[in-house]
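[1] let's see this in three dimensions:
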Amino acid sequence: MSLKTISRDTFRNWLGDGEELAVLDIRDPAVVGYASPLFATNLPAERLTKELGHFVPRKVVRTVLADGGEGAAARLADELAVSGWPNVFALDGGIPAWTANNDGAPLPTFDTPGVDFTVAVQQEKNTPVISAGELKTLRDAGEDVVVIDTRTVAEFAHEHVPDAVSVPGAELLLRFKDVVPSDKTKVIVSCAGLPRAILGAQTLIDAKVPNQVSYLHDGTKAWTAAGLRLETGKTRIYGEASQTALDFARRYIETLSRDDRFPEIDVTTARKWAADPERTTYLLDVRTPEEFERSHLDGTLSSEGGQLLGVAYRTIAVRGARVVLIDDLLGARARTVAHWLQRRGYEIAILLVDFQAGKLSEVA
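    Below is the predicted model of the structure:
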């Protein structure tokens, strides 16, 4: 075994020791699918050397590469050692060895699977649910009902429940009043399966919006399983939030976050944390990708808040890192994301920025 390769037992110990640790599944995304068995960050081998610094900001952090068993991880670990990454290691045998010969015992994972977390939320909160058949019955009866799809706009455009409107999860409170102007409208929250739909519905319920809210069980999968057709294209997409929507969001985000306790930091503190040689800090801008493109703080990553809600492991590769959520002065997106991420064990701080001011300080 190479000095840059670790055994399954060593890796298992690292997963449980509480120290900072990054785990990267370097297989092709088509092979990995929705999530790695480790629920680790998927960064394909061909992108690893170029993009590693985005996912692992400090080169000294222990980093484990898991491949398909063909030896690519060990070769890359050797290359990265030469280029200044001393603590990158390959998992012996890769994913196949990790998942094999386990005698039926549950394997530890790098992050909490999104489905497991959200099902636990649903069971704790008793989040109301509706089936595809029940939704169709409501529509056929002419009920006042709106379906909100909480996935990314790209996922929505690929396919969605007919007449649904695209509002990614972190945007729900910010855009709600423009999408659902009447308090009498029944609101059904959907995604492709469970995680983002449950969290989206429970976000609205925790914020105590006046509408009746439920989630569509198994989302688009259930719709097609019921023999119903999906719709494609950007048919109904959220727009710029009106003043009415902003006022609504300001009122209801206060209700959602009433019992949450997150430090609010300034740009200077964020800069200091990012430069800390002893601790990893992620500076994640949770606004929409379009807003980030128009204006953002230097040294930050665009990390759409709705994705962080359900699949944080796709961005946050270092376990034990601090996470700074960056938003506009209203902070509806950051507070929504923080409300759920802290329940998954992340250390969260919030940085609110006046992106309209035109004088953005750099964050190194």
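[2] from here on, just use CA atoms for contacts and neighbour counts.
    Noted.
[3] residues contacting residue 159?
    220, 230, 231, 232, 233 (C-alpha atoms under 8 Å, 6 or more residues apart in numbering).
[4] how about those in a markdown table, adding neighbour count and distance to residue 174?
    Below are these laid out as a markdown table (neighbours: other C-alpha atoms under 10 Å; distance: C-alpha to C-alpha, whole Å):
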| residue | neighbour count | distance to residue 174 |
| --- | --- | --- |
| 220 | 24 | 24 |
| 230 | 15 | 27 |
| 231 | 15 | 25 |
| 232 | 14 | 25 |
| 233 | 14 | 23 |
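[5] Proceed likewise with the subsequent sequence, for comparison:
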Amino acid sequence: MVGEIDAGALRAAFDDGAELAVIDVREEGVFGMNHLLRAANIPLSGIELSIRDFVPRRATRIVLIDDNDGLAPRAAQVLAAAGYGDLAILKGGVSGWADAGYELFSGMNVPSKVFGEHIEHHCGTPNISAQALKQKIDAGENMVVLDSRPMDEFNRMSIPGGIDAPGAELVRHVMDLATDPDTLVVVNCAGRTRSIIGAQSLINAGTRNRVMALTNGTMGWHLAGLKLEHKATRTFGAVSKGALD
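    I've put the predicted structure just below:
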């Protein structure tokens, strides 16, 4: 039997230390308008195919959220049939959460974006605008642009001349990609978060080079009226012995 959980009980569950999956079963566009910060979006239309990737353990406590429009009960039926036995529905849906005085958030990937903004504010991560970067590129200054996204995103669109070095690969390969200590290293992504995290990771790792994050990434570059590169495949090679030392 699937029960209900009210907003106060769900809020307490966030802090009780037990495993908890909070799943918003509305479509992505609706989810992006208002949702709980800690909710994962798995629309009802695809939950049967996606649930195992998100919640592999079928004994996991799951709370389903909708707009109080009947989607959550339908999702509960699908999950129960798939063997998930600890299911509850948020009473009143997202409106019930808001009516209880708790905050709703808009946008996508909000937790990671908030984390990036916190890091930039707390650490003072240096940044550079698209226009300023373009001027440095055109002037032939000693610099390298490292793209912190996976290759498929980099291949789709990138800063001209940039080199793909996703995530933790930045720290691992930066000494080989910027062999001159005087080379300026600019880290970009599609927007802000991965640029900030990538740049600050290099700084925290003690990178000898000056490091900056590209403000608003490829999106900012495009909005500045600058041309993006497409189908680029430049990436790092094997780590040199000197870099490992």
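[6] from the contacts of residue 159 of the first structure, which is closest to residue 252 of the first structure?
    residue 220 (28.3 Å; C-alpha to C-alpha).
[7] which residue in the second structure lines up with that closest one?
    Aligned against the second structure by TM-score structural alignment, residue 220 of the first structure finds its counterpart in residue 218.
[8] how close does that match sit to residue 156 of the second structure?
    As judged by C-alpha to C-alpha, to the nearest Å, residue 218 of the second structure and residue 156 of the second structure stand 11 Å apart.
[9] also residue 83 of the second structure?
    Distance from residue 83 of the second structure to residue 156 of the second structure, by C-alpha to C-alpha: 39 Å.
[10] circling back to that earlier point, going by distance to residue 339 of the first structure, which of the contacts of residue 159 of the first structure wins?
    Looking across those and measuring by C-alpha to C-alpha, the closest to residue 339 of the first structure is residue 220, at 26.0 Å.
[11] which element is the residue nearest to that closest one when sequence neighbours are not counted on?
    Nearest non-adjacent residue to residue 220 of the first structure, counting by C-alpha to C-alpha, 6 or more residues apart in numbering: residue 192, 4.9 Å away. Following DSSP states H and E, there is no helix or strand that holds residue 192 of the first structure.
[12] could you do residue 127 of the first structure as well?
    Residue 127 of the first structure belongs to no helix or strand, assigned by DSSP H and E.
[13] spit out the contact partners of it.
    121, 198, 201, 202, 214, 215.
[14] SS state for the third one?
    In other words, residue 201 of the first structure. Put simply, residue 201 of the first structure is helix when judged by DSSP: H, G, I helix; E, B strand; the rest coil.
[15] which residue lines up with it in the second structure?
    Using TM-score structural alignment, residue 201 of the first structure lines up with residue 199 in the second structure.
[16] thought residue 187 was touching its match, still the case?
    Yes: using C-alpha atoms under 8 Å, residue 199 of the second structure is in contact with residue 187, at 5.7 Å.
[17] so what sits against both of these two?
    211, 212, 213.
[18] for residue 87 of the second structure, state which of those is nearest.
    Using C-alpha to C-alpha, those come closest to residue 87 of the second structure at residue 213, 42.8 Å.
[19] contact partners for residue 80 of the second structure?
    residue 87.
[20] make that residue 230 of the second structure, sorry
    With C-alpha under 8 Å, 6+ apart, residue 230 of the second structure has these contacts: 155, 156, 157, 158.
[21] show me what it lines up with in the first structure.
    Structural alignment places residue 230 of the second structure opposite residue 232 in the first structure (criterion: TM-score structural alignment).
[22] which non-adjacent residue is nearest its match?
    In space, residue 232 of the first structure is closest to residue 159, 4.4 Å off (C-alpha to C-alpha, 6+ apart).
[23] what does the one you found correspond to in the second structure?
    Per TM-score structural alignment, residue 159 of the first structure is aligned with residue 157.
[24] over to residue 144 of the first structure?
    Under TM-score structural alignment, residue 144 of the first structure pairs with residue 142 in the second structure.
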